[in-house]
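Enquirer: all I have is the shape, not the residue letters:
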């Protein structure tokens, strides 16, 4: 099967290179498009009883966003993902949670394959943080390639 729109979700860390290589392997057709997405967790601002994402108030920390863009460029270079190629799109997006941001992106951009890494968590870390992959699976409408990453 040849996928038309592949989404690589990354946390921009060194072990994400393995996930990037798996995503590149899925580009089997010249018409395939690869999108690379990094979600920056949005800060939530409280107004009385309401919680509002800071991004909706146009108060996104621009310095942090620029730092993430620089890390994205480094990540793309390390993995020979040239964004000058019209079939590759890189994006830094804000969302209240990674899960919500990834699902929304997939729905809005008609992604047919999601490629994502998964760290094995145990004990208190697993209980507190859970797994983005486990949270996405019940709600995602496309195929998912999960790449196991060692801690």
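Expert: Yep, it's here. All values derive from a computational prediction rather than experimental measurement. Numbers count the residues shown, from 1 in each chain.
Enquirer: CA atoms for contacts and neighbours, from now on please.
Expert: OK.
Enquirer: and the helices in this protein?
Expert: For the chain, the helices defined by DSSP state H cover 16-25, 62-78, 98-109, 123-129, 132-136.
Enquirer: contacts for the third one, please.
Expert: For helix 98-109, the external contacting residues (Cα atoms under 8 Å, 6 or more residues apart in numbering) are 7, 9, 39-41, 93-95, 112, 114, 132-133, 135-136, 139-142.
Enquirer: can you rerun that using 10 Å?
Expert: 5-9, 11, 35, 37-42, 93-95, 111-114, 131-137, 139-142 (Cα atoms under 10 Å, 6 or more residues apart in numbering).
Enquirer: now swap in the longest one and tell me
Expert: Identification of contacts with helix 62-78 by Cα under 10 Å, 6+ apart yields 10-14, 16-17, 20, 36-40, 80-83, 88, 90-94.
Enquirer: circling back: which of the contacts of helix 98-109 are buried?
Expert: Of the members of the contacts of helix 98-109, the ones counted as buried by neighbours, 16 or more other Cα atoms under 10 Å, are 5-9, 11, 35, 37-40, 42, 93-95, 111-114, 131-133, 136, 140-142.
Enquirer: can you tell me which of these are in strands?
Expert: Among those, the members found in strands (DSSP state E) are 5-9, 35, 37-40, 93-95, 113-114.
Enquirer: residue 1 against residue 143, yeah?
Expert: No. Using Cα atoms under 10 Å, residue 1 makes no contact with residue 143, being 11.3 Å away.
Enquirer: the more surrounded of these two?
Expert: residue 143 (14 against 6; other Cα atoms under 10 Å).
Enquirer: who's in contact with the residue nearest to that one when sequence neighbours are not counted?
Expert: In space, and not counting its chain neighbours, residue 143 is closest to residue 113: 4.8 Å by Cα to Cα, 6 or more residues apart in numbering. By Cα under 10 Å, 6+ apart, the residues touching residue 113 are 2-8, 23, 26, 34, 106, 141-145.
Enquirer: this is the other structure I want to compare:
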């Protein structure tokens, strides 16, 4: 087994920190001659509202999907990541990232982490969930600050 990475998955939340996460992954991919895929996960609106709203949310979900794809392209395309390597999926972020990584033979997942402690850590974060369930290496990139006021 080689120590070189061949397929790197960059998981982003589409905030300004997404650029930092991608910029950390790019030199790793370059050094290894690895392919980069980038992914954003949308939670289904039904999860957020628990089915309490008696209406069809599919058109709103479609609009969110379209907006996410546009934002993802804004982040990925300037760095040469092709549209076929830009993915928006619907589901719970940690499990969808793990599933994608397993299905696509990803050997490194790069994800942002805010480095939360205490209750925020107990409640979980995407990076923690990905780390504990991934079958490949995970690089958690420290981003943002808990006390950020410039967002």
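Expert: Cool, got the structure. What you are looking at is a predicted structure, and each value in this text was computed from that prediction instead of being measured.
Enquirer: with adjacent residues omitted, what lies nearest to the most centrally placed residue in structure 1?
Expert: The centroid of structure 1 falls nearest to residue 9 when counting by Cα atoms, centre = their mean (2.8 Å). Spatial nearest neighbour of residue 9 of structure 1, chain neighbours left out: residue 37 (4.9 Å); criterion: Cα to Cα, 6+ apart.
Enquirer: so what's that neighbour up against?
Expert: 7-12, 72, 89-93, 101-102, 105.
Enquirer: just residue 139 of structure 2 next, same as before
Expert: Applying Cα under 10 Å, 6+ apart, the residues contacting residue 139 of structure 2 are 10, 21, 24, 25, 108, 109, 110, 111, 112, 113, 127, 131.
Enquirer: which position in structure 1 pairs with it?
Expert: Following TM-score structural alignment, the counterpart assigned to residue 139 of structure 2 within structure 1 is residue 145.
Enquirer: any idea how far residue 70 of structure 1 is from its match?
Expert: 26 Å (Cα to Cα, to the nearest Å).
Enquirer: ok, residue 139 of structure 1 next?
Expert: Between residue 139 of structure 1 and residue 70 of structure 1 the distance, using Cα to Cα, works out to 31 Å.
Enquirer: what's around residue 28 of structure 2, how many residues?
Expert: 16.
Enquirer: hang on, it packs against residue 8?
Expert: Yes. In this structure, residue 28 of structure 2 is within contact of residue 8 by Cα under 10 Å, at 8.6 Å.
Enquirer: what do these two both touch?
Expert: Here residue 28 of structure 2 and residue 8 share the contacting residues 34, 36, 108, scored by Cα under 10 Å, 6+ apart.
Enquirer: wait, the first one sits on residue 6?
Expert: Yes. Between residue 34 of structure 2 and residue 6 there is a contact at 4.3 Å, judged by Cα under 10 Å.
Enquirer: overlap in contacts of the two?
Expert: Residues touching both residue 34 of structure 2 and residue 6 (Cα under 10 Å, 6+ apart): 107, 108.
Enquirer: quick one: contacts for residue 136 of structure 1?
Expert: 98, 99, 100, 102, 103, 144.
Enquirer: and the counterpart of the second one in structure 2, how many neighbours?
Expert: Residue pairing (TM-score structural alignment): residue 99 of structure 1 is matched to residue 94 of structure 2. Residue 94 of structure 2 has 20 neighbouring residues, counting by other Cα under 10 Å.
Enquirer: quick one: residue 94 of structure 2 from residue 133 of structure 2, how far?
Expert: Counting by Cα to Cα, the gap from residue 94 of structure 2 to residue 133 of structure 2 is 8 Å.
Enquirer: neighbours around residue 92 of structure 1, how many?
Expert: Residue 92 of structure 1, neighbours per other Cα under 10 Å, totals 14.
Enquirer: now it, nearest residue through space, not along the chain?
Expert: Closest to residue 92 of structure 1 by Cα to Cα, 6+ apart is residue 38, at 5.0 Å.
Enquirer: what's the answer for residue 142 of structure 2, then?
Expert: According to Cα to Cα, 6+ apart, the nearest residue to residue 142 of structure 2 is residue 113 (5.0 Å).
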